Structures are given as structure tokens and as C-alpha cells.
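> predicted model, plus sequence, below.
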Amino acid sequence: DARHRGMPIACEACGFDFGRAYGPRGQDYIECHHRTPLHVTGETNTRLSDLALICSNCHRMVHRARPWLTIEALQDLVVAQRSAG
């Protein structure tokens, strides 16, 4: 949807834009993350609203340790770290 509206595709947690960083090679690239893990919902159908668009680094940080971070918690962490240093 963002792409069709001419908006850049950027990480919802940190704002990273693969296209801006890597040029044409990174254009329109992003990872999808299920906001609620499939094993929790038991769902087999995924709606767009079930997904967050995040960069590879943020995706790893979400899943680095349990309990997994929500996208909102990761956003807060990113903002706090940027403010601290």
C-alpha cells in the first residue's frame, strides 16, 4: 500500500529504508513480522493488519529473547537509545 502511494517502505520500529541505504538493490525491500505469533493465534490466514514491516536488524531484536518485544516496545527502545547517545 505504501509503495502504491509513492511512499518509501521503511522499518516501523527504527525508520530504516533499504532503498535509501542501498539504492536500487534495496528498493522496495523490507521484512514482515507477525504482530501476534501464529502459534498464539492458531490462525492460518494472515491479514495485512497482522503484519509489521521491519528491517532485518529490528526483526532480530524482536526475537532475540523471550518474551518477544512488541513493535511498540522496540520503537520505545530505539527512541530511548537515540536520545541517550
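Great, that's in hand. Numbering: from 1, shown residues only.
> going forward, measure contacts and count neighbours with C-alpha atoms only.
Noted.
> longest single helix anywhere in the protein?
For the chain, the helix reaching the highest residue count under DSSP state H is reported as helix 71-84.
> which helices and strands does that helix pack with?
Packing contacts for helix 71-84, counted by 3 or more Cα pairs under 8 Å, 6 or more residues apart in numbering; DSSP states H and E, involve helix 56-63.
> let me know the angle separating the helix it packs on from helix 71-84.
Between the axes of helix 56-63 and helix 71-84, defined by axes from the mean of the first three to the mean of the last three Cα atoms, to 10 degrees, the angle is 110 degrees.
> for helix 56-63, buried residues please.
Under the neighbour-count criterion of 16 or more other Cα atoms under 10 Å, helix 56-63 has 58-59, 62 buried.
> another one to put next to it:
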Amino acid sequence: MSAPRVYLDASTPPTAANVAGKIVPFDVPPATVLQGLFLQLALRSHEPDGQINPSAPYSRPYLAGPAALLDAKTDLGTVIR
């Protein structure tokens, strides 16, 4: 597969005009949960130093659910491979 590649930053929404016939990489915005979520999900934990703060944020792009972002982009005729 080959096509021109164009990068759209977070401030530029994809439209049929600016993505048609192009390969468009995009950033996935980070999502945030509290570190305490992991403590609630764990069967056991060994944390003798007490470094996990249950009320501290944990922010990563993979928590944002990239599938939902890709689903939103398929209405523009996006092909995902």
C-alpha cells in the first residue's frame, strides 16, 4: 500500500478533504485513572515502600481506548490495516 502521508495534529480535525487518499498517522490523547484503581483490581500487592499513592493520577495513551477513536474516523472512509 502506498499513498502520500500527512500528519494531522490534535488541533486539526480530519475531514474527507484533508485525508482522502492519504495515510494519516495521528496521536492518541492520554486518558487518566487514579493509581488506586490498580490496587482495587489486584488480588494481592507487595509494596513495602508505599510508593503507590491511591489518589495520584496515572495517565497513558493506551488507556484512551484507541478503538473508539478509530471507529470515529471510519466515517471518513478510513482503511485500517
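In hand now; what should we look at? Predicted model only: the values in this text are computed from it and were never measured.
> any idea what the TM-score is?
Scored against TM-score structural alignment, normalised by the length of the second structure, the superposed chains reach a TM-score of 0.27; 40 aligned residues with a Cα RMSD of 4.0 Å.
> hmm, back to that, show me which positions of the longest helix of the first structure end up buried.
By neighbour count with 16+ other Cα under 10 Å, helix 71-84 of the first structure contains the buried residues 71, 74-75, 78.
> take those residues and lay them out in a markdown table including distance to residue 51 of the first structure.
Listed next are the buried residues of helix 71-84 of the first structure as a markdown table, based on distance: Cα to Cα, whole Å:
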| residue | distance to residue 51 of the first structure |
| --- | --- |
| 71 | 10 |
| 74 | 15 |
| 75 | 15 |
| 78 | 19 |
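> which one of those sits closest to residue 41 of the first structure?
Closest approach to residue 41 of the first structure among the buried residues of helix 71-84 of the first structure (Cα to Cα): residue 71, at 17.2 Å.
> residue 18 of the first structure: neighbouring residues, count only.
Other residues within reach of residue 18 of the first structure, judged by other Cα atoms under 10 Å, total 21.
> and residue 70 of the second structure, by the same measure?
The number of residues packed around residue 70 of the second structure, counting by other Cα under 10 Å, is 14.
> name the element it belongs to?
helix 66-73 (DSSP states H and E).
> what are the buried residues along that helix?
In helix 66-73 of the second structure, counting by 16+ other Cα under 10 Å, buried: residue 73.
> and the gap between residue 57 of the second structure and residue 16 of the second structure?
36 Å (Cα to Cα, to the nearest Å).
> still on that earlier bit, what's the farthest-apart pair in the buried residues of helix 71-84 of the first structure?
Farthest pair in these (Cα to Cα) is 71 and 78. Separation: 10.4 Å.
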